[in-house]
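Novice: Dropping a prediction and its sequence here:
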Amino acid sequence: MHFNAPSYPKQWFDTKSAGTPVVILTGMGCSYEEWYEVIQSLRPAHRILSFHRHSWKEGDGIHRTGHAIQQLQTLLSGSNVDEPILLIGHSYGGLIAQEFTKLFPERIKGLILVDSTSVDLHELDALDTPVLDAVSSDAAWQALCRDYAIKTKEQLKQLLQPVLTGAQKRLPQAVQDALVDFQTEPDLYAMMDSEVEHWKTDAARIRTGPFPDVPLIVIGRDPELSIQDGINDGLPEDELRQVEETWHRLVLRQATLTKQADFITATGAGHAIHLDRPDLVISAVTKLDVT
């Protein structure tokens, strides 16, 4: 699948189709190629835009939410998008989306947060989860990213032996190939190291001040499914329950950001709701486009 028109920089895509612009801010380490089903369903009536944050070379090499907002502004101006947009933020992309909405509420027709990182993510640090911390703490993740960032693309290919999830394997072969290639980009891991380094500081900044009263739909993952997936991976159930209960509470809290908010639990979906339940994202866009 090729989203980019030849005249467009590689770092972003624009379907250039008619209709309300829908901008997708992807999660950390995620490609917009994963959104294939959502994009194909929406593009007949919407203009879909997105970008890969790690492929933008300008700036000081530090990737924070503010840097991503500059990229988004460049995307919108470079694509001549002047009207209000429907903004979708998944995971870390949701943190970026919340800051952009606070800074530029006049540019938002509607906001969709898909299992979004919370501005209160520091609350996860208070949990007693030593086993999970050993494999997924910020420090452990950054150390891994820094190691990957100094390797070549070919070295990463040999080291990671990229594999796709079951949901990703349902996508067209060209999309699968692009996703495998995406996982072997050293710049991707350098970016993630920087994003994790600063995300709690950025979250604290975004948390301050009122949130504009824009139409909002918050979609959270299925806690029980996520717990069972973790158990199947050999992780302790008590720690998994602590994390999922806290994560669910933080995501649910996002539905109090505005007076025009709805909350949806994506039954049968893990963190990658756009892959497991694309229908929920599509229906959210459709609902906000008529409000």
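Specialist: Noted; the coordinates are in hand.

Novice: When you work out contacts or count neighbours from here on, use the C-alpha atoms and nothing else.
Specialist: Noted.

Novice: For the stretch 1-150 of the chain, which segments count as helices?
Specialist: 36-42, 65-78, 92-103, 130-136, 138-149 (DSSP state H, counting those that start in this stretch).

Novice: so how many other residues sit close to L111?
Specialist: 26 (other CA atoms under 10 Å).

Novice: on that earlier part again, most neighbours per residue, which of the helices of the stretch 1-150 of the chain?
Specialist: Most buried of the helices of the stretch 1-150 of the chain by mean neighbour count (mean count of other CA atoms under 10 Å) is helix 92-103; its value is a mean of 23.

Novice: tell me what the one helix or strand A284 maps to is packed against?
Specialist: Assigned by DSSP states H and E, A284 belongs to helix 278-289. Applying 3 or more CA pairs under 8 Å, 6 or more residues apart in numbering; DSSP states H and E, one finds that helix 278-289 contacts helix 36-42, strand 85-90, strand 108-114, helix 273-276.

Novice: Now distance to V135 too, for these, in TSV please.
Specialist: What follows is the helices and strands packed on helix 278-289, written out as TSV (distance: least, CA to CA, whole Å):
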stretch	distance to V135
helix 36-42	30
strand 85-90	22
strand 108-114	24
helix 273-276	23
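
Novice: just so I know, which of these lies nearest V218?
Specialist: strand 108-114 (4.8 Å; CA to CA).

Novice: what's the angle from the closest one to helix 92-103?
Specialist: 150 degrees (axes from the mean of the first three to the mean of the last three CA atoms, to 10 degrees).

Novice: Check which helices and strands strand 108-114 is in contact with.
Specialist: Counting by 3+ CA pairs under 8 Å, 6+ apart, strand 108-114 packs on strand 85-90, helix 92-103, strand 216-221, helix 278-289.

Novice: also this one, for the comparison:
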Amino acid sequence: MRGLFYIIALIIFILSAAYLFIFICNIKSIKWFKGPSKEGKFADSNGKKIYYRIKGKGGAVIVIINSIGSSQAEWWPIQNGIGQKCRVITMDRPGYGWSTSENDEVTASGFAEELDMVLKFEKIRKQIFIVANGTGVVFARYFCASHQSKVLGALFVNPLPLRYSAWKEAIESIDECPNMIEAAKKMQYKASKGIFRIMQPFKGYRLDLRYKRYIIEHYSKTENYDTMQNEISQLDKIFGEIESADKFPPIPLRILYPAGESLIRDWVRNGINEYSARQLGRKFQELSTDIMSLSPQSTFLEVEGSGEHIHLSKPDIIIKEIKTMISEQKKAKKT
């Protein structure tokens, strides 16, 4: 009987400790988001308040568009590494972090207005370069097509395939392969239990220690996943907007792809069995190169040794690609 008593007491202690941990995590998250970080500032207009960070003075202007559900802080080391002779902007869309909106509707044209607002607040009238990652490429494609005179060139990192419906069908048809909404719900559950304060959200990647707290707090905030699911659910509509917009301009377009084996290992680490991950990898390889057709000046690079999150595993390569894009544009201007 005494042994049973100790077992019950231990279970009660563990459960109490777990609930206390979750309570403390929630308090920490509330305190963190109560006051905005001094790393960035706000642009606000028409019921929208966009939290963004800008680094550098003068020179070329680069706007970084992060993927759905991610934190702009993941890009701050790259933003810093580009140097002070350029102006580099990162931003959180409404519903993430400190960015807010009176309207929950997600549209590509709405994002374009938000970016225009940030540029206006910074009094930037010159042409810009666009860097976009993952699902963030859909917003970049619309902006480039609808603001052709404003964009000098673009760098797309691990972009979502042009044939999104075919990619979505492929995910649905493969066993034990969660779609993006299911993956977001799974992450939201982990965030609600404080898991990302113990285990970081990116398995197999190292976060920059300077901004690790910003990233952990972002992925620990459960409300961010509501926004994430809302954006994902609107992707079909956003692709419709892109189709209705003007054609993508014939600008220099550089595309960075993850290495096939590294991408598959990422998926396996995140819970997909290896057979399904390899099926998905073959389908991704088949569909992903279509984006090269956007511009006659498209080129690509498969980043050796990098999985899904190239900006975290190989930031130096992205910095180099951005600098090359700027320097080549300057050379073209002179000739």
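Specialist: Sure, I can see it. Since the model is a prediction, treat every value here as computed from it, not as a measurement.

Novice: how much does the helix holding A284 of structure 1 stray from structure 2?
Specialist: Helix 278-289 of structure 1, aligned to structure 2 and superposed, deviates on average by 1.6 Å (mean CA distance after the TM-score superposition for structure 1).

Novice: corresponding residues in structure 2 for that helix?
Specialist: Against structure 2, the aligned range for helix 278-289 of structure 1 is residues 315-326 (TM-score structural alignment).

Novice: Flag every buried residue along the matching stretch.
Specialist: 315-316, 318-319, 321-322, 325-326 (16 or more other CA atoms under 10 Å).

Novice: Same list (those) but as CSV, adding distance to F129 of structure 2.
Specialist: Below are the buried residues of stretch 315-326 of structure 2 laid out as CSV (distance: CA to CA, whole Å):
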residue, distance to F129 of structure 2
P315, 18
D316, 18
I318, 13
I319, 13
E321, 12
I322, 9
M325, 9
I326, 8
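
Novice: quick one: which two of these are the most distant?
Specialist: P315 and I326 (16.9 Å).

Novice: Tell me how far E172 of structure 2 lies from Q234 of structure 2.
Specialist: 17 Å (CA to CA, to the nearest Å).

Novice: What's the match for E113 of structure 2 in structure 1?
Specialist: So, by TM-score structural alignment, E113 of structure 2 is matched to Q70.

Novice: Equivalent analysis for G305 of structure 2, please.
Specialist: By TM-score structural alignment, G305 of structure 2 lines up with G268.

Novice: So its match is in contact with I227, correct?
Specialist: No. The pair G268 of structure 1 / I227 is not scored as a contact, 11.9 Å apart, by CA atoms under 8 Å.

Novice: Looking at the two, which has the bigger crowd around it?
Specialist: I227 (23 against 14).

Novice: and the gap between that one and E239 of structure 1?
Specialist: 9 Å.

Novice: Mind telling me what E223 of structure 2 corresponds to in structure 1?
Specialist: By TM-score structural alignment, E223 of structure 2 lines up with D187.

Novice: List the buried residues in the strand or helix carrying its match.
Specialist: Assessed by DSSP H and E, D187 of structure 1 sits inside helix 186-207. Neighbour counts over helix 186-207 of structure 1 (16+ other CA under 10 Å) mark 186-197, 199-200, 202-203, 206-207 as buried.

Novice: Distance check, P212 of structure 1 against V38 of structure 1.
Specialist: 27 Å.

Novice: Give me the spatial nearest neighbour of the most centrally placed residue in structure 2, chain neighbours excluded.
Specialist: Geometric centre of structure 2, nearest residue: S67, 2.2 Å, by CA atoms, centre = their mean. With sequence-adjacent residues excluded and distances taken as CA to CA, 6 or more residues apart in numbering, S67 of structure 2 is closest to G136, at 4.1 Å.

Novice: where's that neighbour relative to E74 of structure 2, distance?
Specialist: G136 of structure 2 is 14 Å from E74 of structure 2, by CA to CA.

Novice: same deal with S149 of structure 2?
Specialist: Distance from S149 of structure 2 to E74 of structure 2, by CA to CA: 29 Å.

Novice: same check, this time on S109 of structure 2
Specialist: Counting by CA to CA - S109 of structure 2 and E74 of structure 2 are separated by 25 Å.

Novice: With I181 of structure 2 instead?
Specialist: Counting by CA to CA - I181 of structure 2 and E74 of structure 2 are separated by 22 Å.

Novice: for E176 of structure 2, same thing?
Specialist: Taking CA to CA, one finds E176 of structure 2 at 28 Å from E74 of structure 2.

Novice: for N273 of structure 2, same thing?
Specialist: Counting by CA to CA - N273 of structure 2 and E74 of structure 2 are separated by 27 Å.

Novice: neighbour count winner among those two?
Specialist: When N273 of structure 2 is set against E74 and neighbours are counted by other CA under 10 Å, the residue ahead is E74, at 20 against 16.

Novice: Report the contact partners of the alignment partner in structure 1 of that one.
Specialist: Alignment note (TM-score structural alignment): E74 of structure 2 maps to E34 of structure 1. For E34 of structure 1, the contact set (CA atoms under 8 Å, 6 or more residues apart in numbering) comprises 168, 175, 179, 274-275.

Novice: S262 of structure 2 corresponds to which position in structure 1?
Specialist: Match for S262 of structure 2 (TM-score structural alignment): L225.
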